[in-house]
Structure formats: C-alpha cells, structure tokens
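output the structure for:
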Amino acid sequence: MYTTQMDAAKKGIFTKEMEIVAKDENIGREELLEKIASGKIVIPCNKNHKKIYPRAIGEGTKTKVNVNLGVSEDSCDYMGEMVKVEKAIEYGADAIMDLSTFGDTKKFRKELVEKSTVMLGTVPMYDAVAKLGKNIKDMTVDDLFKVVEEHCEDGIDFLTIHAGLNRTCIDRLRNSKRLTKIVSRGGSILFQWMVLNDKENPFYEHYDRLLEICEKYDVTLSLGDGLRPGSIHDSTDGPQIQELLILGELTKRAWEKNVQVMIEGPGHVPMHEIVSNMQLEKKLCHGAPFYVLGPLVTDIAPGYDHITAAIGGAIAASAGADFLCYVTPAEHLRLPTLDDMKEGIMASRIAGHAADLAKGLKGAADWDNKMSKCRGELDWEGMFSLCIDPEKAREYRKSSMPIEEKVCTMCGDLCPMKRCNEMI
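Predicted coordinates:
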C-alpha cells in the first residue's frame, strides 16, 4: 500500500486520482509517475475529502487558479461566502482557500469539505487566532499543531504553513530597507509570536512533526512566503530570497517523508523581474510547483488589481509558475463581493490560459481554434458556448442588437467576416 500520492508514484502504483489527472492533462502514465515521484507535480487530495475531483498542479499541466474567500470580524457572513463557493466552482476555479479569521470556522470548513469538488486550502495560523481566542503570545506549540491536525482531519487538501520564516530571515528583514515590511497575514502573526516569545518558528523547529501530520492524511504542504514583497520596491530583495533558500531545504525534507509540496511566491514584482523570480524558485526549490499571488506588476491601481495581477500572472505562468492565486478588484481595499470574485476568477483564468498557449501546452490552442472557427462563421451560439464567461458575452450582444442579425453593431453591414463569407 501507499501513504501519499508521492509514495504511490515512487512505488510505481498508478492511483485512481492519477488516472483522472492523466486523462484530463493528456499526460502519459510513466511521465506522470515520474513527475509526481520527483515532486514536480502534486495532486492535492486529502484522504478525508470524499467529493473532490482530483486535479494536478505542476510541470506540464494546465495552469490552475485558486480563489480566496472566508469571513473576517468586520464582515462575517458565512452564508454569503458559501454562495461564493458555489459560484467560484461554476466560474471554473480549480481550488478554494478558506481564509476565515472569525466565528465558527470549523462548521464552515466542514461544510466546504462536504460540498466542494475542487481542492481546498487553509492557513491554520489564521484559524489559531480565531479558534483559540488567546493573545498571540500565549499560543503554545501544541496549540498550533492541534489546529493543523484538525484541518487535516477535516479534509483540507493543502495547507499554507510559513515554515521558512525562521530567525535568520527575521534578521534579514530587520536589516533591510523594505517599504512594506511583512504583508503576509500568516507570516506577520508568526513573526509576532516569535518576537514576543523570543523563540524560533515552531513550524521550522518542529518541522518533522508537521510532516508526520501531512503524510498521515496526504495533505499537500504549501510552503508559505511570509516575506513575499508587498511592493515593487521590495521585490527580489534579501529577505525574500533568504526565505526561498530555506523553503528549498524544507522541500527536500518533505519529499524524504513522501509529503507533496508547493512553494508560494510573490507578491508585487515589476514585469522585468518576473522571469528571474520563476527561475530562482524552480532552481532553489528543485522544480517544486510554484503558487503565486499575481504577481502584481505595479502598486498604483487599487480597484484594478485584478488587471495588474493578470498581467503578472500571464508572464509568471508562461515562465514556469503552475498555480495562480486570483486577485480581485477589491485587493487592498475590502473583503471581495461576489462580483469582485467573478472578475478576479476570469482575469486569472485568462492569464493562465494565455500562459498555456505561450508554453505550447498540448491541446491548449484547441479551445481558441474552435472559437475562431465560430467567429469566422458568425456562429453566435457557438461563440457563446465557448466563451470563458458566456453570461457576460450574451449580455453585451443583447444590449446592442444590429439591424442585420448575423453581424454586430461595431461593423454592421461592413462586417469583414460577412463580406469574406459571401465571396469565398
């Protein structure tokens, strides 16, 4: 038998999850086994998440998109967040992260696992604050690990743990000239705990304990970037790279225990540094799948950060990033609404698909070619059926109907498709 997908791959066992992934990703059996065994592909699939439809993240697979949601003390509507869950899946999200920091987090998490067919992630450090009701300083190491195990037992498929944010990294941070210090919420909580208690990061110091829990449930470890840059000024600086070096070391230790690993990355990165950031992660973290927030290519666009992130995400994914964490127009401003969420999902899905085309991923262009054929034939229903957002496309066309039904109001009778079709 086997303990995790990685363990199975090392033993040459082709699991039912791998069978689904191989078909969906058009990857051969031996190639998939090799890439999972070497850590280049992960299948986040907790043994207790019964309704999940397995998806792969990593080299040679389609770029995946994650949606963050959850409640805060200032905006605590669990029913509204559950509607977002249902809509996120409908809109094509591959994963959902519950980032709740207030209220009955366990009840919401359990309902998520019961209903969701997509991968689920959490940040246990958030829940520790919400659940324990203690001052951050008073949390014990056992408190933190108890929360981690509860999330695994509940059926969460991947956990963001900032295990690389150790004392060496903090020294780097203190000696840096960062404008935005720590922008990772989980990283800042952990940083505060370490400073107030004058202790090492418990997830770094007791890393083997963390790996034992993840192996038990086959939970993928998403090694968080507590020192990701929160501004383009801070991009690719000493603290960020120092933490990445530690994450590379922790990745190898996880693989030795057959624990699947993803690496989380920036953040805010100017366009000319994105490719080098992807290369650094793949080199320093031994080809582990890279999960990026954006990256956002400028700091000046609150209200439009789904666009700044889509630009960065497309470049990042074309250069090696495997998993895009969506960014909404509400980034930096408020908890996203349902409409914000949709805008973020569509922007990230477009970025991911554009990157798959640039990478020459097998079959990626089929979707575009089908759309182009329908467009050339002025087959509106065919175009709508292929749209990434059919609802919006239909609304736009319906809002301005032409005199001649086949064309649109942009060109009308001068439509080049119509004229070419009449002549050829």
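
from here on, contacts and neighbour counts on C-alpha atoms
Fine.

okay, helices next: where are they in the stretch 51-200 of the chain?
Remark: helices assigned in the stretch 51-200 of the chain by DSSP state H, counting those that start in this stretch are 78-90, 105-115, 124-132, 141-154, 167-174, 185-197.

so how far is the following helix or strand past the last one from its chain's centroid?
By that I understand helix 185-197. Going down the chain from helix 185-197, the next helix or strand is helix 202-205, by DSSP states H and E. The gap between where helix 202-205 is centred and where its chain is centred comes out at 24 Å by C-alpha atoms, centre = their mean, to the nearest Å.

now do stretch 157-165
With C-alpha atoms, centre = their mean, you get 13 Å for stretch 157-165.

need the residues that contact it.
Outside stretch 157-165, the residues that touch it by C-alpha atoms under 8 Å, 6 or more residues apart in numbering are 44-46, 49, 119-125, 186-187, 190-191, 201-204, 207, 218-227, 243-244, 246-247, 250.

before we go on, could you also do this sequence so I can check it against the first one:
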Amino acid sequence: MNYTTQMDAARKGIITEAMKIVAIKEGKTVEKIMALVAEGKVAIPANKNHKSLSPEGVGKGLRTKINVNLGISKDCCDCEKELDKVRTALEMKAEAIMDLSNYGKTAEMRKTIVEMSTAMIGTVPIYDALGYYDKDLKDLTAREFLDVVEKHGQDGVDFVTIHAGLNREAVETVKRNKRLTNVVSRGGSLLFAWMEMNNAENPFFEYYDELLDICAKYDITLSLGDALRPGSINDASDASQIKELITLGELTKRAWEKNVQVIIEGPGHMALNEIEANMIMQKRLCHGAPFYVLGPLVTDIAPGYDHITSAIGGAIAATYGADFLCYVTPAEHLRLPNLEDMKEGIIASKIAAHSADIAKGVKGAREWDNEMSKARAEIDWEKMFDLAIDPEKARRYRAESKPHDEESCSMCGKMCSMRTMKKILNGEELIIND
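Here you go, the predicted model:
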C-alpha cells in the first residue's frame, strides 16, 4: 500500500520503518506510536531524501527532544567550523540540528549536513531566499518563497520553520499593540518587512495549500513558526502572540487534512509564572500538536548566561506540555556561538529536557537518576562518570583536585557522608583522623 507521509501511513494503518525505530527508542508499542502520529499528537520528521536519518518522535508521552542551531553567516562564514559543530552535536546525541545558514554556499552546506547527520535536520527557508536569488527582500516574489521550500525538500530537510501565521491581520494587531521589542523573530521580521513594502499578504499564508503540497511531496514536517513570539518578558502573553497562536491552530488543522505533520513553535521570553498557562493554552488552541519552545528565557538581564535562563524556562515548559526544546547558548544575544558555547548550550538543554521527563513520568528517566544515586552511595566513581550527562567534565573536575582518600572528594575528604554511612552500615570502623 502506498503512502505520502508518516501521517498518511499511520491513518492507513501502515507501520513504517520510522515508526518501528521510534517505538524501540521510546519503549512503546509501534501501534501506540502509529496511533499518536495519526492523531497529529506525535510527529516523526523524516524527509524521504534524508537517507542517513535515525528517526525520532516528537510529541505526547515521548522523551523531550532538543535542537541545536548552527550555520554560516556573512560575518562568520567558515563552513568547516560549523561542520565541526555538527559532528559534536551528533556525538552529544542532540536529536535535531537546524541549519540556519544565510550566506555563501548554503545549498552545499545544507546537503553536506543532511548527508552526514543521523539527527533530523531543520531549516528556515526564508533565511536562504535572499542569498539564493541574490535579490533585495522587496523584490522577491511569492513563487520564489515557495520554490526555496521545495529546494530544501529536495535536499532532504526533515522540518522547515515557516511563519505562516503572520498574516495581514496579525500585522495590524502588532501595530495596535505596542511592544518593548517589536518582532524579534528574524524570519518573522523579514516577512513583516516584505509585506509592508509590497502591501501584500504573507505568501506562506496566501498560498498555504501550495506549501502543504510541497511538504507532502517530500514528507517535510511543517514547523509553524511563531513570528510574534515575545522577545522580552514584558511582551509575553500579549495580543500579538495570542492572535498568531490562534491562526497557527487553524493552520494545523488544514495541514492535517493533507496529511502533513505539524510542530508548533512557541515563546522565547516569558516570566516563570506565565509558562504553565501558555503551555496549556497552546496545546488547547493547536489541538495537541507537538510544541517546540525557543527557551523560554525567564529573565532578560543575563547576557552571557542565557543557556541557564533558557534551561530554567525549558524545564518548566516541558513539564507542562512542551515536547521539543531549542537550545540556547551563553552567546545568545551577543554573537555567533563557538564550539564551546554550543557544548554548554546542549548540556543545559539536555538537563532541562531530562528534568521535565522525570516530572512527566517518561519511561527510564527517573531510573537514570536512581542509578546515579546508587553509584554515589557506593562511592563508585567510574559508574558516576559513566552515568553523568557530561562525563568528560565530571572526570576533569575530579582529576583537577585529587583527594587524599580516593573514596572521597577534596571537598569533604574523610568526613564524606557517603563514606561514613557506607562504612558504618557495613560494620566497618570509621577513622577520620589518621
């Protein structure tokens, strides 16, 4: 039996190879995965042309996934450095990589990443449009916007961020409701500018059915971008954000009618006390579609530490319904992240995702922590290192400050509580001063 997309297959009762792989990774039956994909509550981004992909599921009841952003720009156009980031992200087991390249040999870069990556690959096609056509923004045509999406589909991209919810009504909402930070989405601001300069509707909204046909052709998952996401905690939960979210919910249903998988993108900056309500509202308005959050950053005053502000928000967001976290690095708002920045961002996001998985009762999450606790109680350093989310750093920190007693660490020495209790409960004599 033939099928066009993972959703089409699921609705026809066809179990795909991707569904089998996701079921094994998640410890669920393939029938359960198939049912969730059919409902749209789980997406499996898997372009037919991405041959090296090891599929992942994103959505209800599954492990919280993380995405890593990278790519070349005019100011930082060293392709090899960005490919080093790809290799490192794969080694660190990031489930998704977004190539945000917008300068130079973008097509070559994109094809190379797709060929080498077992992780799902995402892009924001509008970033590529300006360089691809070598035109000013105002002179791009609606057809050209769509053709770039098709090119990314041909190249094997698994999911594309498309700001289709930024229609003329949303633009007027932004104008009527003053924000501190206006439109902070790069793709959203470009579309906003194009619409204003041409006095025209957003091509991705006006020709949405054609966009869906392209997505169905290659089985591209449509990541409906939040062009009007808040770029400051002051702008969170405002009229512009909610107006766009309502439209994204309507666009989700239209996509599902054509068997196109959907992920909804969510807020970037948001105070702690607003996150839970936003997650519930998103799931309600967008019919349970998987939710992808860009942070959210819970305070705006920590440049250089936004991997931390993001991890705090991401853990809360994922606890209350977000399924997919976009990593944020210490370089956020400051510069293009280097390799070390990327590593820190990945670790922070993985900690947030895992913390939420414990809260959500995801299979195997709490067991990992329990194994670490047992290793600590037994003072089994090698096992602790093996279980650590960042084994290299854990080993390095211990090696940098060797204790007198190998059982303990240099902070507590022989007064280590774990050492004390292990010896006493084993009936051994406890000697501290020798």
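
what's the TM-score for these two chains?
The TM-score (TM-score structural alignment, normalised by the length of structure 1) is 0.99; 424 aligned residues with a C-alpha RMSD of 0.7 Å.

adding distance to residue 10 of structure 1 and mean neighbour count, write the helices of the stretch 51-200 of structure 1 out as CSV.
Putting these into CSV (distance: least, C-alpha to C-alpha, whole Å; neighbours: other C-alpha atoms under 10 Å) gives the following:
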stretch, distance to residue 10 of structure 1, mean neighbour count
helix 78-90, 32, 17
helix 105-115, 28, 17
helix 124-132, 29, 20
helix 141-154, 23, 18
helix 167-174, 33, 16
helix 185-197, 33, 18
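
out of those, flag the one nearest residue 281 of structure 1.
Residue 281 of structure 1 lies closest to helix 167-174 among the helices of the stretch 51-200 of structure 1, at 16.7 Å (C-alpha to C-alpha).

now for residue 324 of structure 2: which residues touch it?
58, 59, 64, 65, 66, 67, 290, 291, 292, 293, 318.

now the fourth one, nearest residue through space, not along the chain?
The one in question is residue 65 of structure 2. In this structure, residue 65 of structure 2 finds its nearest non-sequential neighbour in residue 324, 4.7 Å apart by C-alpha to C-alpha, 6 or more residues apart in numbering.

max-length helix in structure 2?
Longest helix in structure 2 by number of residues (criterion: DSSP state H): helix 339-360.

chain center to the helix or strand that comes right after that helix, what's the gap?
Downstream of helix 339-360 of structure 2, the next assigned helix or strand under DSSP H and E is helix 365-377. Helix 365-377 of structure 2 sits 26 Å away from the centroid of its parent chain (C-alpha atoms, centre = their mean).

mean deviation of the helix or strand that helix 365-377 of structure 2 is followed by from structure 1?
Next in sequence after helix 365-377 of structure 2, counting helices and strands by DSSP H and E, comes helix 381-387. For helix 381-387 of structure 2, the mean deviation from structure 1 after alignment is 0.7 Å (mean C-alpha distance after the TM-score superposition for structure 1).

hang on, the earlier thing: which one among the contacts of residue 324 of structure 2 gets closest to residue 271 of structure 2?
Out of the contacts of residue 324 of structure 2, the member with the shortest distance to residue 271 of structure 2 (by C-alpha to C-alpha) is residue 293, at 14.0 Å.

any idea how far residue 353 of structure 2 is from residue 126 of structure 2?
As judged by C-alpha to C-alpha, to the nearest Å, residue 126 of structure 2 and residue 353 of structure 2 stand 29 Å apart.

list the residues that contact residue 327 of structure 1.
293, 294, 305, 306, 309, 344, 345, 348.

I'd say the fourth one and residue 328 touch.
The one in question is residue 306 of structure 1. Yes - taking C-alpha atoms under 8 Å as the definition, residue 306 of structure 1 is a contact partner of residue 328 at 4.7 Å.

more neighbours: which of those two?
residue 328 (33 against 28; other C-alpha atoms under 10 Å).

count of neighbours near the residue lying closest to that one once chain neighbours are set aside?
Among residues not flanking residue 328 of structure 1 along the chain, residue 344 sits closest, at 4.2 Å (C-alpha to C-alpha, 6+ apart). Residues lying near residue 344 of structure 1 (other C-alpha under 10 Å) number 29.

show the contacting residues for residue 344 of structure 1.
Contacts of residue 344 of structure 1 by C-alpha under 8 Å, 6+ apart are 306, 326, 327, 328, 329.

just the element for the fourth one, please.
It stands for residue 328 of structure 1. Using DSSP H and E, residue 328 of structure 1 falls outside every helix and strand.

counterpart of it in structure 2?
Under the alignment (TM-score structural alignment), residue 328 of structure 1 maps onto residue 329 of structure 2.

can you give me the distance of residue 6 of structure 1 to residue 261 of structure 1?
10 Å.

again with residue 373 of structure 1
40 Å.

common neighbours of residue 6 and residue 261 of structure 1, please.
39, 42.

could you pull out the helices in the stretch 201-350 of structure 1 for me?
202-205, 207-217, 238-256, 271-284, 305-318, 338-359.

list the contacts of the shortest one.
It refers to helix 202-205 of structure 1. 141, 161, 162, 163, 164, 165, 166, 210.

including distance to residue 387 of structure 1, could these go into TSV?
Shown next, in TSV, are the contacts of helix 202-205 of structure 1 (distance: C-alpha to C-alpha, whole Å):
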residue	distance to residue 387 of structure 1
141	49
161	36
162	38
163	41
164	41
165	42
166	46
210	43
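
nearest to residue 85 of structure 1, of those?
Among the contacts of helix 202-205 of structure 1, and counting by C-alpha to C-alpha, the member closest to residue 85 of structure 1 is residue 161, at 22.6 Å.

which parts of the stretch 1-150 of structure 2 are strands?
42-43, 58-59, 65-70, 96-99, 120-123 (DSSP state E, counting those that start in this stretch).

quick one: which of the ones you listed is nearest residue 154 of structure 2?
Nearest of these (C-alpha to C-alpha): strand 120-123, 12.7 Å.

how about the closest one, aligned to which bit of structure 1?
Using TM-score structural alignment, strand 120-123 of structure 2 pairs with 119-122 in structure 1.

can you list contacts of the matching stretch?
By C-alpha under 8 Å, 6+ apart, stretch 119-122 of structure 1 touches 44-45, 52-55, 94-99, 113, 151, 156-160.

let's see it at 10 Å
With contacts defined as C-alpha atoms under 10 Å, 6 or more residues apart in numbering, stretch 119-122 of structure 1 is touched by 43-46, 49, 51-56, 66-68, 70, 93-100, 109, 112-113, 148, 151-152, 155-161, 219-222.

all set now, cheers.
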